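Student: Okay, sequence plus prediction incoming.
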Amino acid sequence: MFGGFAKAIFGSSNDRYVRSLRKIVDKINALEPEIQAMSDEELKGQTARFRERYEAGETLDALLPEAFATVREASVRVLGMRHFDVQLIGGIALHRGEIAEMRTGEGKTLVATLPTYLNAIPGNGVHVVTVNDYLARRDADWMGQVYRFLGMSVGVIVPNLSDVQRRDAYHSDITYATNNELGFDYLRDNMKYDRAQMVQRPFNYAIVDEVDSILIDEARTPLIISGPTDDKSELYKSVDAIVRNMVPEDYEVDEKQKSVVLTEDGTEKMERLLEEAGLLVGANLYDFENTQVVHHVNQALKANVIFKADVDYLIYEGKVCIIDEFTGRMLEGRRWSDGLHQAVEAKEGVTIEPENQTLASITFQNYFRMYPKLSGMTGTAATEAPEFYDIYKMNVVTIPTNVPVQRLDEDDEFYKNQADKFAAITTAVKEKQELGQPVLVGTVSIEKSTALSKYFTAEGIKHNVLNAKYHEQEAHIVAQAGRIGAVTIATNMAGRGTDIQLGGNLEFRMADEHADLTHGTPEYDAKAAEIRAEIAEEKQRVLAAGGLFVLGTERHESRRIDNQLRGRSGRQGDPGLSRFYLSLDDDLLRIFGPQTMFARLMNKNLADGEAIVSPWISKAIETAQKKVEARNYDIRKQVVEYDDVMNDQRKVIYEQRADIMDAETVGDVVVDMRSETVNGIVGEACPPNSYPEQWDVPLLKERLQQVFGLTPPIDDWVQEEAVDPEMLVERVLALATAQVDEKTAQLPPETYVQVEKSILLQSLDHHWKEHLAMLDALRQVVHLRAYAQKKPIDEYKHEAFQMFERMLGAIREDVTRTLAFAQFNWSPPPEPVLPDFVTTHIDPLTGDDDTADIDAATGNIMSRLAPMQGDRPEMPANVTQAVMTGEEPISRNAPCPCGSGRKYKHCHGAL
């Protein structure tokens, strides 16, 4: 009670913190007349003066008021946009490494220019991270005008850039890029064989746009670079055919955990079917020999029972494309791991693509935590504030709006079933459409969008559908969703990237209605002025009708997604309305809600078509959402806990690689490896404190032959009276060293150093790849240790450490063996050839796969791979010239212009 009383008088902690920042804003405003009086040249000279003062010892905090005032004035002169005071507050929060929660339409893109410029003064680079390539290009070009005016360099990282272009972009003062490109460049850099080929420089400061989408939603799955493994498509098909014989009584389903397990009777039935198909070894399904079959059975069960078409995935151009549960977009190119995607492909009867083996991976959590300073901005972050602090140590600051919000958020309406709910939605939409009020209808899945669309069509309601099946028209549909009487059904409105402007969007109307006109011509300008007037008039009519009406057809698992949907209405002081329609059939209520209470309350007391509107029930739903959010957070936290174990090992391996590449010579490392290998072999056969008659002499001979190709007189040595293991180590090591010295003399010293480096790096990469596969397998089964009253994460840490130790020993022995058996000649050592990697890189705006095989390694290394064999048509001369000069870059996944029918990367674009 007292807390609420104090909050009413003094404001919340967030309010007090924001008030404290207004003192700095006052200093910035006080500098405005002085800065405005500067000429363009004087304003441009500010950057050099700031850098001199920074090098002299002045801190960025001390420079902040002047730097912010400089950026604001530069923005006015270059863009015609002046930062509001609340935008200055947002900029200060970002500079302090915090998350600025600013409502949709408050100008976050412009806010980022303030801390970006300030933190670029030291010259160590600032990364501005966006959710897709389009925004990276747009913002680098748009806001880059301000930075360039002030004398700073701006780079942008997008797919299909060469290493030289990437390196130049990373060495700019300010770099715009997507989270995927940054992460993959980090992984690729740590797979290269020459320090000069690496493109990134040490991490400094990053601002993450749509921080909740990138650091929470996208962080559910790691970035993975992988290579193909053996084809097992027939096994998937066989197991899928068997699983189709199972009936609901044969398995138990847990929708919350998205898992399905066989019952005892189901297991016996499965064993009989597998035995008939010749896939079972012995009679017991869970024998060790059947581990792989059990895995395939479990994935096939999950594919057939849990995963549903048009909800979890859809078939697009003969491929299974995942649907993102948060954005509703088709993630073309992204694949479920661990054989699940192949199981779904077998279920749907499409081509089964082989599984991939992980070569390198990292989670976004561990990638972004490498930045010494990290900040972010979004419209919805407060509900996830605990997670942002726990994982990233970032506080969320809610920035007030420049103009008070006028949107009215009404209580939810509850119905007995979906039919009653759809009928009520249809009635509401009809009423609003007749008034001329635009309606945005939010759904949680493609399936619900399609069902509602059919309902609207039957009722004669003209509407547009926006979901993964129609993502090509996405921007055009969203841009016109604010016109008079427009009705738009959207699968999800999170991060759509295009504003809903009341009355319509000039740019998109010109593109749709007058595509034949050229921008900048008198005809274009005349038509644009005419349409601009129409939009202004239509906007007044929409405002009079109440602004945009956001209608949610059910609650999402996360309140943040609901808030993103609501945030589309009432932007920048516009009027608006939002309301959610719910029923007992909704997934959230059915799976997570207090079913007994709702069932009793609604089934007994409600007539058909009747609704309940109660703040108390809305609060109960919000409580259910909080429980789901907490559960999802626990899942993400567990992902981070497990990846932290791998991350420690990853740092060791990557630092070791860097040390090898930087070293002038690695002879000492190789000598130490040889010494430790000999010690290990002798110690294995001749344990310390043992007698010679207890030694395993045959094993010692065998191992020395295997590793060194040596056949020393071990029997004679053992017969000596004073012989001990240390003496054996010295003699074997002397022979092994003499053997290597003899080979070393065959090559020039600088050439032999390169040979040693190459062997070291290749061995390191090979064993690290195998180690990642082992860790993946361990993680799949370590949860079973809980049955033995052991904590799985502790068991994972212990086992992973032991496996890492074994891997280091295997690397030492592998390098020693390779050098011992190597046959040298006078030709230079061959460059290591990297495999044809597969990278997962999805454009969140369109769902397109922007991955190019050229990204897999460096352009320098990949250019040395053998060209594609086989006939291909001659490339047209004009296209060849354009490609060679860089005037017309061709997407790696686009059809080849030569007309072969193959993708460019498999034809004339083969590397």
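Tutor: Sure thing, it's come through.

Student: contacts and neighbour counts: CA atoms only from here.
Tutor: Fine.

Student: distance of residue 894 from residue 64?
Tutor: Using C-alpha to C-alpha, to the nearest Å, one gets 47 Å for the distance from residue 894 to residue 64.

Student: do residue 117 as well
Tutor: With the distance defined as C-alpha to C-alpha, residue 117 ends up 10 Å from residue 64.

Student: Also residue 398?
Tutor: Distance, residue 398 to residue 64, by C-alpha to C-alpha: 21 Å.

Student: Kindly indicate whether the residue of the chain most remote from its centre is helix, strand or coil.
Tutor: With C-alpha atoms, centre = their mean as the measure, the chain has its most outlying C-alpha, relative to the mean C-alpha position, at residue 721: 65.3 Å. For residue 721, the reduced secondary structure class is coil; criterion used: DSSP: H, G, I helix; E, B strand; the rest coil.

Student: And for residue 83?
Tutor: Note that with three-state DSSP, the state of residue 83 is coil.

Student: Correct me if wrong: it contacts residue 71.
Tutor: No. Contact criterion C-alpha atoms under 8 Å: residue 83 and residue 71 do not qualify, at 9.0 Å.

Student: ok, these two, which is more surrounded?
Tutor: Neighbours were tallied for residue 83 and for residue 71 using other C-alpha atoms under 10 Å; the higher tally belongs to residue 71 (26 against 20).

Student: First residue to last residue on stretch 548-568, what's the distance there?
Tutor: Counting by C-alpha to C-alpha, the length from the leading to the trailing residue of stretch 548-568 is 8 Å.

Student: let's bring in a second model and compare:
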Amino acid sequence: MLGALAKKLFGSANDRRLKSYAPRIQAINALEKELEGLSDEALRARTEAFKAEIAAGKSLDDVLEPAFATVREGAKRVLGQRHFDVQLIGGMVLHEGSIAEMRTGEGKTLVATLAVYLNALAGKGVHVVTVNDYLASRDAAWMGRIYRFLGLSVGTIVHGMDDAQRREAYACDITYGTNNEYGFDYLRDNMKYDFGQMVQRGHAFAIVDEVDSILVDEARTPLIISGPLDDRSELYQAVDKIIPLLTPEHYDLDEKQRAVSLSEAGTERIEELLREHELLKSEDLYDAQNATLVHHMNQALRAHKLFTRDKDYIVRNGEVVIIDEFTGRMMPGRRYSEGLHQALEAKESVKIQPENQTLASITFQNYFRLYSKLAGMTGTAATEADEFAEIYNLDVVEIPTNRPVSRLDEDDEVYRTVSEKYAAIIQDIEAASAKGQPSLVGTTSIEKSELLAAELRKAGFKQIDFADPKALGPLFEAARAARPAKTFAVLNARFHEQEAFIVAQAGVPGAITIATNMAGRGTDIQLGGNADMRIGFELEGMEEGEARAAREAAIREEVAAFKARALEAGGLYVIGTERHESRRIDNQLRGRSGRQGDPGRSKFFLSLQDDLMRIFGSDRMDGMLTKLGLQEGEAIVHPWINKAIEKAQSKVEARNFDIRKNILKYDNVMNDQRKVVFEQRREFMGEASVRETIDEMRESVVEDVVARHIPADAYPEQWDTEGLDKEVRRLLNLDLPVVDWAKEEGIADEEMRERLLDAANAAYAARIEKNTSDVMTYVEKQVLLQSLDQLWREHIVTLEHLRQVIGWRGLAQRDPLNEYKSEAFQLFEALIARLREAVTAQLMRVEVVYQRPPEPKLPEMAAHHADPVTGEDEMAAGGSTGLGSPGAAAGGAAMAVGYVPPAQRDPNDPSTWGKVGRNEDCPCGSGKKYKHCHGALA
């Protein structure tokens, strides 16, 4: 009560923040007349003047007003667009490192130019992040006209560019690109062996477009770079021989849940068997250093006890081929992930194909937290404000609309069954189309959009060929004749360029557009259609002249007439076919209507069989409504239902946030270690010589090896001299009379340590003298970097395996997260010790051939990022980790499509292509991307 009263008296925190910008807006507006009088050259010269002021010590805030005024004037001259006052507020919010929530149609793309220009003046580079390659290219070309006019350089990062092109783009003042490309470039840079090979030049400031989609929705799956793993056939075969020695008392089998695990007796038996085969690295099977071994053991157990030959898989031509559990068909080329397929190959005694290994990975949360300053913009962020504040330390500021919103948001209609709901939706669509009102129909999944499309086809509507924008012809003809078009378009994520055109024309009178997710479409739905896009498509290739000018004028006149008719019909009608589990997604859909003060309406149709309604107790409601006599086809409509549904959505949002937060806690452990490794790696690369580090490593190795074999305060006869001698040979490559030294009277561990270190230093000095200091300096750095990379990759795999099993610690009333932190720290310490040993052992043996060795090459790599909604791998091919791979087989094992290297593909034989990434060049040799060529037919 008191809070509401205070809000009325003093305004909300958001209102107070908006008021604080008023003096700056007045100052910017006061400069407008002065700048209008400048020539283009004089306006452009202001950029260099601003840079000089900043170099002289002024802050970016000191030049904000004149810089914003300059951008506004540049936009007026180049694009014919003038920033509204509310857009100036948005620019200031972005500059301050916050999220600007601006409704759809308020011009977010133009708003970004203000903060981008101002921050680019510092010369550290500004990254603008978009959700797909099309938007990155489009925005860079469109807004780049303003930046170039004002004397700044603009680059674009898209899939398929080589390192030289990427380096050039990152060197620009402003760089546009997708979240995936920025993340992968960061990971690849930290696998390079020379600063000159790196492409990124730092992380100063980034503006994330559709910030909620990228930092919340896509944050559920990490970016992964994978490569082939070293051959581990022997380990798979050794583990496979152990499993048949187990009896039913050694494991718990749950066939219903398709799960199997070792019992207590089984654990003891396995430990005995592993010791016999000399596979156990310590006494306890569940020690952290045995995490990978436990993982292989579990996969072998699943292969033997859950998977049956000729039911779950067959062996054909020496290969294990999966059988689809639903269709019974063979699925050649697909493989179980996480080593399960290799376990099946070991079981069937066929050739074991190498599995893929994660070479590097990072979540979007941890990538974007690298930036010194981060900002974002979207139409819907308020519902996730807590998450942005807690994870990214970002405030959400709601920017007022330029004109009041006049959209009518109607109460939800709730039906008993899905069929009744769809019948009502079709009826509503037909009514809207008949009066010339454009409709946008939102669905929660691609599957449901196809279901609705089928219902529309039954009702006599014809689906527009999505790959051909000219197929909109019948819609325009119907709009001209003021009759229902009886056509509809279904949006999917395959053709971004055509998609933008379809979305842009969704405001034509009578148009019907079905879309799954309206975030990141990058194009406003303008009533009457988008004249500029129509001109671009319809007059493509037409030469300038009177004929073209006349045709342009005719299109603009027609679009204006269409707009008048759409306004008369009530504006854009948004129909939601189901409530999403997040209010934000529903708001994104609703926000497409009511652009810049236009009229519009929105309504959601629900059924008690919808996922959200079903989960929140619709059974009782169904029984109650039947008793009350609700007839078939009747709907319940009441504001209370809306409130109840929103309350249910907020519960789901809170649960999802907790899940993401928990995932991040685990990932933060690896991220802390990743930062240490990457920073140390950069230090090594930046040093002229790592000789001092190598010497320290050698000294540490000697100290460790002596400490392991000569206990403190022990008598010489208690020393493990034979073990010490063996380790000295292995690690230092020295043949020393260690056993004889130990027999000397009065010798102590300290003297033994000094003798070993002196001998090792002398041997290494001789090696340097033999090979020359310059050559050894080069060799030392390469050995150090390559050893660090190899051990870090193995460490990532071990941590992944540890994370899969650490949850069992909860059964012993121990916090799995704390256990994970503790074990991960021990593993990291072991990694450092192994690095010292590996580098020392290699350098004490290295023989240099007197020619400069070839530059070390990065391992063969494939990029992966699973779409959080569909599970499809957005990047090229392959599936190394099974994360989000298409489909899951029996037992919940993810499957990945087999990747065929481009060199092995026959352009004339599509059967040899394997899985081709949507953004790869088409294997047929056309020069087009696969999604625009043969992929368009899929």
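Tutor: All right, it came through fine. Since we're looking at a predicted model, the values are computed, not measured.

Student: Would you mind telling me which of residue 894 and residue 64 of the first structure has more residues around it?
Tutor: With other C-alpha under 10 Å as the criterion, residue 894 of the first structure and residue 64 differ in neighbour count, and residue 64 comes out ahead with 23 against 12.

Student: a helix runs through that one, doesn't it?
Tutor: Yes. When three-state DSSP is applied, residue 64 of the first structure is found to be in a helix.

Student: quick one: contacts for it?
Tutor: Contacts of residue 64 of the first structure were listed using C-alpha atoms under 8 Å, 6 or more residues apart in numbering, and they are residue 118.

Student: any idea how far it is from residue 116 of the first structure?
Tutor: Note on residue 64 of the first structure: its distance to residue 116 of the first structure, by C-alpha to C-alpha, is 11 Å.

Student: And the counterpart of residue 611 of the first structure in the second structure, how far from residue 413 of the second structure?
Tutor: Aligned counterpart of residue 611 of the first structure in the second structure: residue 635 (TM-score structural alignment). Summarising the geometry, the distance separating residue 635 of the second structure from residue 413 of the second structure, computed by C-alpha to C-alpha, is 6 Å.

Student: try residue 52 of the second structure
Tutor: As for residue 52 of the second structure, its distance to residue 413 of the second structure is 61 Å (criterion: C-alpha to C-alpha).

Student: What ranges does the stretch 501-650 of the first structure have for its strands?
Tutor: 548-552, 575-583, 612-613 (DSSP state E, counting those that start in this stretch).

Student: Buried deepest among the ones you listed, which one?
Tutor: Most buried of the strands of the stretch 501-650 of the first structure, by mean neighbour count (mean count of other C-alpha atoms under 10 Å): strand 548-552, with a mean of 26.

Student: residues in the second structure aligned with that one?
Tutor: Counting by TM-score structural alignment, strand 548-552 of the first structure sits on residues 572-576 of the second structure.

Student: Mean distance of the matching stretch to its aligned residues in the first structure, please.
Tutor: In this overlay with the first structure, the average offset of stretch 572-576 of the second structure from its partner residues is 0.8 Å by mean C-alpha distance after the TM-score superposition for the first structure.

Student: Now find how far off-centre that stretch is within its chain.
Tutor: Stretch 572-576 of the second structure has its C-alpha centroid displaced from the chain centroid by 30 Å (C-alpha atoms, centre = their mean, to the nearest Å).

Student: do stretch 450-468 of the second structure as well
Tutor: Offset of stretch 450-468 of the second structure from its chain centre (C-alpha atoms, centre = their mean): 32 Å.

Student: Over to stretch 174-190 of the second structure?
Tutor: Remark: stretch 174-190 of the second structure is offset 11 Å from the chain centroid, using C-alpha atoms, centre = their mean.

Student: what range in the first structure matches it?
Tutor: With TM-score structural alignment as the criterion, stretch 174-190 of the second structure aligns to 174-190.

Student: Who are the contact partners of residue 55 of the first structure?
Tutor: Residues near residue 55 of the first structure by C-alpha under 8 Å, 6+ apart: residue 122.
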